[in-house]
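Q: Predicted model, plus sequence, below.
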Amino acid sequence: HDDGFICRELRPEPNGEMFYPHDPASTGPNVFAWCEWDYFLNTGDDERLGRVFPVLLAYHRWLRTFRTWPDGSYFQSGLASGMDNQPVDEAGNVVQAEYRHMSRLDATAQALLSARRLCDMAAVLNRQADVAPELEEVGVLQQLINTHARHPADGFYYHWHPQNGRSLVKSIGAYWTLLAEAIPEQHLPSFVHWLDDESTFKRPHRVPSLAKDSRFYCEEGGYWRGGVWPPTNYMVLRGLSKVGYDDLAYAIACNHHDNIVQVFKDTNTVWEFYAPEAITQGYQQNGTAAVSDFVGWSGLGPVAVLLEYRFGLRPHVPDQTLVWDIRELDAFGVTHYPFGQDGLLDLHCAARTNQQQKPQITVNSNCQLTLQLRWAGGQQQIDIAPSH
């Protein structure tokens, strides 16, 4: 739309939008800018970045105009958040198509993330003057989140209501704040530790969408009442990496990857979401199984989590740099790993006996790049020349 609106659900037909713009469920999570920035880091495609930047900026401003309270915090319905049936307060209220006058922590953190990535894009495109309002919004949202969402008693961050205070329902959506760099360093330990706490988020399959200590938690998943969802797991991993909790990110990634591989062996498919208390597909509250053959976001586990976390490969193509953070002890490798728009790499790491041992690697590439090799015992920068 000319005013910036993007409908969250479309049918493949003319005028196939499923919602009117001002329906509270008409938009989805504000993550387009993050996705496009990541695409740029993986490809170096600044031409595409220049094309999408004005569209993403207009969308961000549409949301700021029509999805915020006077203080600048954001509201969102359950459907718009993607977490359809998750309770938003201790009374168990579910707001699929409404917003109950609450400030949504996930929506506010996603707006902060979007504003930051738009500023990054503007710097690359030399359009910094175009994002002055977003640069100001970064400070406003960060202050709102830390003033209203953080509970000093437990260090967790919650949705909040102007009269009723914080919701006190621990949602995985709170961890968008890590990726958005909303949390001051001194508050990170008390917030992150819940991901490693067995009474809340450290379950047999990590990470449930709702903490186990909630009375609304469902051991079979119950959709967003405990279900383990690949996109939110990936968000948690990226957030932990952003704030330097790489060891915890690796532990969660291994747990998630091992579990989805086991379920694939058992069922010969990947699933929409998974159960948190057993190594199986998830089930809704009425007993209906999650959707099978769901290689949309569920492809994140066997692809992105495998490559970025188990294998530790993280490209930054604009700088011609590839980080290889090696934590596995078994031998492993990747052939035809894409780097940028034309680069292809073959990478192999030999088996090791312990984490401190320096990895013995082989890299063949058709392009010039800098490899930043990391392991528990040290790091090394290696210049890779084209070999074919």
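A: Arrived safely, thanks for sending.

Q: CA atoms for contacts and neighbours, from now on please.
A: Noted.

Q: got a list of what residue 281 touches?
A: 263, 271, 273, 274, 275, 289, 290 (C-alpha atoms under 8 Å, 6 or more residues apart in numbering).

Q: Check the secondary structure at residue 15 for me.
A: Using DSSP: H, G, I helix; E, B strand; the rest coil as the criterion, the local structure at residue 15 reads coil.

Q: what about it, neighbour count?
A: The tally of other residues near residue 15 (other C-alpha atoms under 10 Å) stands at 8.

Q: thinking again about what came up before, now list the buried members of the contacts of residue 281.
A: 263, 271, 273, 274, 275, 289, 290 (16 or more other C-alpha atoms under 10 Å).

Q: Which of the residues you listed sits closest to residue 28?
A: Nearest to residue 28 among the buried ones among the contacts of residue 281, counting by C-alpha to C-alpha, is residue 273 at 18.6 Å.

Q: can you tell me how far the closest one sits from residue 34?
A: From residue 273 across to residue 34, the span is 23 Å (C-alpha to C-alpha, to the nearest Å).

Q: The structure to be compared is supplied as follows:
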Amino acid sequence: MSMFARYASQQFPVEGTLDNCYQILHEQQPSAINIQHPDNPPLFAWVEWQLYQITGNKERLHKLILDKAWLQKHYRFIENSRRWSVVRGANVRMSIHKENYGYLWHGTPSGMDNTPRGRNRYHDIYWLDLLAMQVLSAQYISRMAKELSEDQLAAEYKILAEEGTELLNRYYWDDEDGLYYDISRKNPRQQCKVKTPASFWPMLAGACRSDQALKMASHLESDGIFGGRFPWPSVSRDDPDYHASGHYWKGGIWLPLAYMGTQALKQYGFHDIADTTAERLLNNMYQTWQQFEPHSIWEAYAPEAHRPATTEHPRKEQLVRPDFCGWSALGPINMLIESVLGFENISAPERTIHWRIYQQCRHGLNNLSFGDTVTSLLYTHKPAPEISVTSNKPYTLKVFYRGEQRDFKITRGFQHIRLSENESNRVNRLP
């Protein structure tokens, strides 16, 4: 929720919501709210960096990394967890347990409740995604520390990220299949070959080499695995446990994993695949909204029809929950802005917007806020391609258009940018 609410952080209390979690887990502060699963996926560092890109609030980085050290505490909280230990302020005991080759975990706290990973023997496998998430956390803690000129802390967490990356690639990567798999607790050299989008967490964490990333991206071009008209099913379509109606995590399309995978693809330059699958997924959500009653945003979506997914109870054929923006709003907000409209990177600290224009139609954003800047951008292609921009503050607009990058210095006020091939890249400014 923080990922899409950050686009309206002045309206939604994103920072305070995250602080609630830190204060309960790491300050043991009494609270009127409880945390359900304290060992939910440890994504705070990734989320906080994305929030920082929009707000530019460096004081918050100082609080997170130096004053409170909440992100380091959460990293160690996962590292030092012991199975079934009690956490004050949480409703459920911990299920994470770290051993030499990885982490034990469970379907429900991982978010993938009835996933066929491990074939229902969850405690017999080391979960690849939790290891990758810890690498991801270490990467972003290191990046935040560097932003604060804390070089020693940055180096410490960079080493931790490198150690996790080495473990992932030594034991969890299968070069023939081109995927990361969970591994057996009894024999870490044995992989548990269930293909799920969880395999893309190492890619998001930057653990892949370019040749590994290329193999992983190819699975989004295969109808029988994660591609097709309804991309990102929660288990590969060639898996024996796959269900065409979804059955929760046995085929259902879940926006958190789809968004993560899309971001992972972009990180390695697979923009076309990321954009194509994002558009197909959003079309599925839109067609479901139109065709299926009640007209709603759903908890998860079916992998072969414009309809919501079914729950994990195969005999009852019940539908997942409607009115569920909780995480499904990642589609019509984040994936629309970042993949369909092409605003791939908005950075308040650097005062830049990266806009990859590939849609040949009128499109843009009004009243985009980042830091102290509010700007509106509109691309039109008739009679000639150009961008209209208004802004209350100066910034740099980096436009990726027809295979080229062009940088434009945006000033306060209104301006036209001509993109025609036979025109110079001049900016016409109006008062």
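A: Good, I have the coordinates. These figures come from a predicted structure and were not determined experimentally.

Q: Superposed, what's their TM-score?
A: TM-score for the superposed chains, counting by TM-score structural alignment, normalised by the length of structure 1: 0.89, backed by 366 aligned residues with a C-alpha RMSD of 2.3 Å.

Q: circling back: nearest to residue 57 of structure 1, out of the buried ones among the contacts of residue 281 of structure 1: which one, please.
A: residue 273 (31.6 Å).

Q: got a list of what that closest one touches?
A: Contact partners of residue 273 of structure 1, counting by C-alpha under 8 Å, 6+ apart, are 221, 223, 227, 228, 229, 230, 281, 282, 290, 291, 298.

Q: can you rerun that using 6 Å?
A: Residues in contact with residue 273 of structure 1 (C-alpha atoms under 6 Å, 6 or more residues apart in numbering) are 227, 228, 229, 282.

Q: Let's have these in TSV, adding neighbour count and distance to residue 382 of structure 1.
A: Formatted as TSV, the contacts of residue 273 of structure 1 follow (neighbours: other C-alpha atoms under 10 Å; distance: C-alpha to C-alpha, whole Å):
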residue	neighbour count	distance to residue 382 of structure 1
227	30	42
228	30	38
229	27	37
282	29	44
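
Q: what's the most distant pair in these?
A: Farthest pair in those (C-alpha to C-alpha) is 229 and 282. Separation: 9.3 Å.

Q: what residue of structure 1 takes the place of residue 370 of structure 2?
A: Aligning on TM-score structural alignment places residue 370 of structure 2 opposite residue 339 in structure 1.

Q: you'd agree residue 171 of structure 2 is in a helix?
A: Yes: the assignment for residue 171 of structure 2 by three-state DSSP puts it in a helix.

Q: Trace it over to structure 1, please.
A: If you follow residue 171 of structure 2 across to structure 1 using TM-score structural alignment, you land on residue 148.

Q: what about that match, neighbour count?
A: Neighbourhood size, residue 148 of structure 1 [other C-alpha under 10 Å]: 19.

Q: Over to the one 10 residues further on?
A: With neighbours defined by other C-alpha under 10 Å, the count for residue 158 of structure 1 comes to 26.

Q: What's the match for it in structure 2?
A: Match for residue 158 of structure 1 (TM-score structural alignment): residue 181.

Q: Next up, the contacts around that match.
A: Here residue 181 of structure 2 is in contact with 172, 193 (criterion: C-alpha under 6 Å, 6+ apart).

Q: quick one: it from residue 115 of structure 2, how far?
A: Distance from residue 181 of structure 2 to residue 115 of structure 2, by C-alpha to C-alpha: 13 Å.
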